[in-house]
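Peer 1: Predicted structure and sequence below. I'll ask about it afterward.
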Amino acid sequence: MGKNLKVGIAGAVIVAVTAVLLLVSFQKNRNEAGFQPEKKGVYTLRFGHNITEDSAMHLAAVKFASLVQERSSGRLMVEIFPNQALGNDNQMVEMARAGELDIVLTPTAKLSTLAPAMQYADLPFLFPDRDDAYALLDGEVGSLLLAQLPAHGLIGATFWENGFKQFTANRPIHGPEDFTGLNIRVMQSQMILDQFKAFGANPVPIDFHQTHQALKDGVVDGQENPLVAIHNMRFHEVQSHLILSNHAYLCYVLSFSKKVYEQLPQDLQGILFSTARELTAFERTETQAREKTFLENIQKSGTEIITLSEAEIARFREATAHISEKYRDVIGEDILAKTEQYLNEQHPQRKQEGFIVGLNADLSLASSQTGLAIKRGMEMAVEEINLAGGIFGKPVRILAMDHAGIAARARQNIKKFGAIPNLLAVVGGQRSPVMLANLALIHEQKMVYLVPWASASEIVKNDHRPNYLFRIAAQDEIAGPVLLKNGLAISPHIGFLLENTAWGGSVRKELSAFLAARGMKPCAVESFDKEQDTMLPQLQRMVQAGARVIVLAAENQEVSTVARDLAKLSSRVSLLLLGGNIGADLEKRWGQNGAPMDVRYVQTFSAAVNMSKKKKEFMERYQSRYHATLLKHDAMVDAAAHSYDLICLLATGVKNSENLAPESIVRALERIPRHEGVVKLYSPPFTEQRHEALSEEDLGVTLFKQ
């Protein structure tokens, strides 16, 4: 063992022992007295972070301490412990959660063990520039991230920064292949590990304060960090090259111990929170201002500085493109959808390359899982189209907008889509009421609108000419009778439980007409409001009225509610689902309170219906691309298959249209003679009189757990 390494280890031991003694002292004081004013209403708060005292972040922390003391008239005193004086990041976070440390600044990646979505800023090449990072983190996206912390004992106030991350190495780096075989120091984060594995490197998690020694001893060959860390920790002194890549953004969350924060008077809470947010701009400006000096000093030290070209960055971006998709479920479709929408609006050039296909769906609330499945089907189709040369030699891109199940927001999105000159079509989501509310606007905009799930018959069966809507889905006019035929085989005593919306009214009309044609009527009809927390009263009244079969027209969340409450009933009834997706909650409710529930639903594509070679290949590709495990009753893949076929049909129609005018695309879609899709062989998919691609023979009723 070399002398320098021994000294380094000895120093580390001294720091660790000091941190333990401080921690024990703090814990002893807090455990003996609890958190309370030391005298006359004065509170002394301890603030820990991992950055050196000559950093912009520490300067901002000092300014924070001064301001809160001034604004509280001395009732708040803040003691700052920089440079891991109290322990490493993980230790300080645990101290704060336990109420043993009051304020903590933590890299977002280190918080991801508690809130996995905090890996967001580590997504490779997510932010085009700092202003975009600030707008997103200070806006709705940042609020969604911070809102996840209270459940873990922290109150997140704001995002401070260390800046964009850069590479250092002992060789020039111009492309992903230059990392092949190198050992690269990383912080403990699965996403960052995956990033360097995508480059062909061997990522090695090492504590931040041990990185310099590891680089010096050759344990690792390179690392990534912002300029402030590279300069202040002197990493450049033991690396021959600094590569300016701006490949990810390192931000810190300033958070308060929830246990401590909630014990403070409300006015002091407000001072802490508002001051932290106010100083965010100061801290960021100070960080940026120092970076020029850092670069000058690094260059003077003899380290060679390489700035990646746009072409080189594009190669890195391509190598890591799969990472955002892999972590989409971890970070949250709502967060990523809002990010993509912001970036497309702020950077119009992203929309000007090739052709655009829009997605106007709920990507954040009750039906977001269906929205995500629809988006995935679109992505799979667009990938194939672009690999085959695009449309007229131009690439096709997806532009997703989240309407969160709100008709007014969907309306705004439609208007935004209508202003895009290279738009081919828009794909809708799950919510029938949202689409029904915007039918007139869709036709005013002359917008080709593709429907992969929303089932209300009136969506496509409308009075508009030309009709711009085309559907591949189990629409109510055929799915309802298919379910009722199955239900009548169980019992003639059928009741309807319907969403209290225009869609619910449409379903009631369709189902009642079917029964009336057979001289029958429902024995009970009940309705419910969206997000109603219990359906037990409606279910009890239906059972008392004699219902032995219940047709439920509901979205995903309400299906789970009904399943939960149905398990509480002593009477056994059969449940026929119309519109909603089978969810994991139904699995949990299965077999509660006695015998398993009799639940049946309509499928158009997935494993419970016919399994052709093309379907099997699609499902295998879906699972591989999205790291998804598909269950037999996973109806999400139906939504993906519907949107996949719609996009493929759109591409065929556009290529055969006289021009790119919406009316011409409509005519071309109506004239496609034959198309082999994954859902079925369409022959033809649409005609001038029929914009519904599926018929009764394409539907199957599946018994859950069959």
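Peer 2: Structure received.
Peer 1: can we go C-alpha only for contacts and neighbour counts from here?
Peer 2: Will do.
Peer 1: Flag every buried residue along stretch 307-316.
Peer 2: With burial defined by 16 or more other C-alpha atoms under 10 Å, the residues of stretch 307-316 counted as buried are 308, 312-313, 316.
Peer 1: Secondary structure and distance to residue 30 for those residues - can I get that in a markdown table?
Peer 2: Shown next, in a markdown table, are the buried residues of stretch 307-316 (DSSP: H, G, I helix; E, B strand; the rest coil; distance: C-alpha to C-alpha, whole Å):
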| residue | secondary structure | distance to residue 30 |
| --- | --- | --- |
| 308 | coil | 51 |
| 312 | helix | 53 |
| 313 | helix | 50 |
| 316 | helix | 49 |
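Peer 1: Quick one: these as CSV, columns for distance to residue 508 too.
Peer 2: Formatted as CSV, these follow (distance: C-alpha to C-alpha, whole Å):
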residue, distance to residue 508
308, 61
312, 59
313, 56
316, 54
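Peer 1: Use this one as the comparison:
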Amino acid sequence: MKKLLTKRTATVVLGMTVSMSMLLSGCGAKNDGGTASGDKAAPAAAGKKYTFRLADTHPDNYPTVLGDKKFAEIVNQKSNGRIKIDVFPNSQLGEEKAVIEQVQLGAIEFTRVSTGPLAEFNKSYGVFSLPYIFDNEEHEWKFLEGDKGKELLDSLEASKLKGLAYYDSGARSFYAKKPLNSVDDLKGLKVRVIQNKINIELMEALGANASPMAYGEVFSALQTGVIDAAENNFPSYYTSNHYQVAKNIILDAHQRVPEVLMISKNQWDKLSDDDKKIIKDAAQESVKTEREEWTKFEKESEAKVKEGGATVVEVKDSKPWQDKVKPVIDKYREEYKDIFTAIDAARK
């Protein structure tokens, strides 16, 4: 009987020890720094240990997710394993708007999101929804890497977010069930758009009818004729299988909407200056990987949709398209005056 009680007592003690360990380890972002009472203090250079989460809506191995993973890898290396970032792709932690709100609260530490939904949290980001403001990829990145682009990243702090780096997402173009050879072919078409004011005004300027709807509904809407057309970048056109039901894409590149890698301002403020530098530098270094993966995937996507029977039309002269949307640009020019000035300067 005495042996039985001893075994039971040992089991209870062991269970209490495990429970206490789990409580101390916490959940979500873990801070494993500090030393036990009576122990010698750890060297300051060692720093605290963290485990963070990074949310992404795109599927695993998508260029942005590969950028996320490279970022996490570099942070882990630079911190000698102290800072671990777990990447959660495929909307595992929620859709972009909901995730942004969680990052504001510090419930999720990192995310990669499109500048599209960011406009709801920072009005300046609405400029990226305006059509044809960038001539090409080089023009866009010259702006993003310039002073105004960096200023836009820093301006997110007012929304309890900390911008770390821009990622590439190519250019958005129109695709439809009927052939598209010029801007006039959009006239009267029902085109799916992201729900925002500028996109609706853009469709009106092009003579089309805006049909806002969730991204997941687009395939069936095209298939059944609820809509005639949609718009997106090449990889999304391919991975969504939209090319199977809307086999005509015209590369007008009406929008270049970059992505942003960011951290909760709440969490950022708790980091040491050394750890802030590690995270900021790693974010910037990861851009090269993401852009290389984007370029590669874009080419692969174009080849795949052509193999699948899609017709791809190049736009050699953007002026007719720009002329059509000029009223939209003029309407917002004063509101985004400083940003337009920087975009124009990047063109020279």
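Peer 2: Done, it's in. From a predicted model like this one, the values you see are computed outputs, not experimental measurements.
Peer 1: TM-score for these two?
Peer 2: Once superposed, chain against chain, the TM-score is 0.84 (TM-score structural alignment, normalised by the length of structure 2); 311 aligned residues with a C-alpha RMSD of 1.9 Å.
Peer 1: how much space between residue 670 of structure 1 and residue 469 of structure 1?
Peer 2: 11 Å (C-alpha to C-alpha, to the nearest Å).
Peer 1: The stretch 551-700 of structure 1: helices as residue ranges?
Peer 2: For the stretch 551-700 of structure 1, the helices defined by DSSP state H, counting those that start in this stretch occupy 556-566, 584-589, 613-626, 636-656, 662-670.
Peer 1: Of those, give the one that comes closest to residue 123 of structure 1.
Peer 2: Taking C-alpha to C-alpha, helix 613-626 is the member of the helices of the stretch 551-700 of structure 1 nearest to residue 123 of structure 1, at 16.5 Å.
Peer 1: more neighbours, residue 670 and residue 469 of structure 1?
Peer 2: Using other C-alpha atoms under 10 Å as the criterion, residue 670 of structure 1 and residue 469 rank with residue 469 on top: 25 against 19.
Peer 1: Give me the nearest residue to that one, chain neighbours excluded.
Peer 2: Excluding its sequence neighbours, the residue lying closest to residue 469 of structure 1 (C-alpha to C-alpha, 6 or more residues apart in numbering) is residue 449, at 4.8 Å.
Peer 1: Give the aligned equivalent of residue 107 of structure 1 in structure 2.
Peer 2: Taking TM-score structural alignment, residue 107 of structure 1 has residue 114 as its aligned residue in structure 2.
Peer 1: Please report how far the residue nearest to its match when sequence neighbours are not counted lies from residue 165 of structure 2.
Peer 2: Excluding the flanking residues, the one nearest residue 114 of structure 2 by C-alpha to C-alpha, 6+ apart is residue 259, at 4.3 Å. Per C-alpha to C-alpha, residue 259 of structure 2 is found 8 Å from residue 165 of structure 2.
Peer 1: So what does the residue nearest to residue 114 of structure 2 match up with in structure 1?
Peer 2: Under TM-score structural alignment, residue 259 of structure 2 pairs with residue 252 in structure 1.
Peer 1: where's that match, which helix or strand?
Peer 2: strand 241-257 (DSSP states H and E).
Peer 1: what's downstream of that strand, the next helix or strand?
Peer 2: According to DSSP H and E, the helix or strand after strand 241-257 of structure 1 is helix 258-261.
Peer 1: That concludes my questions; thank you for your assistance.
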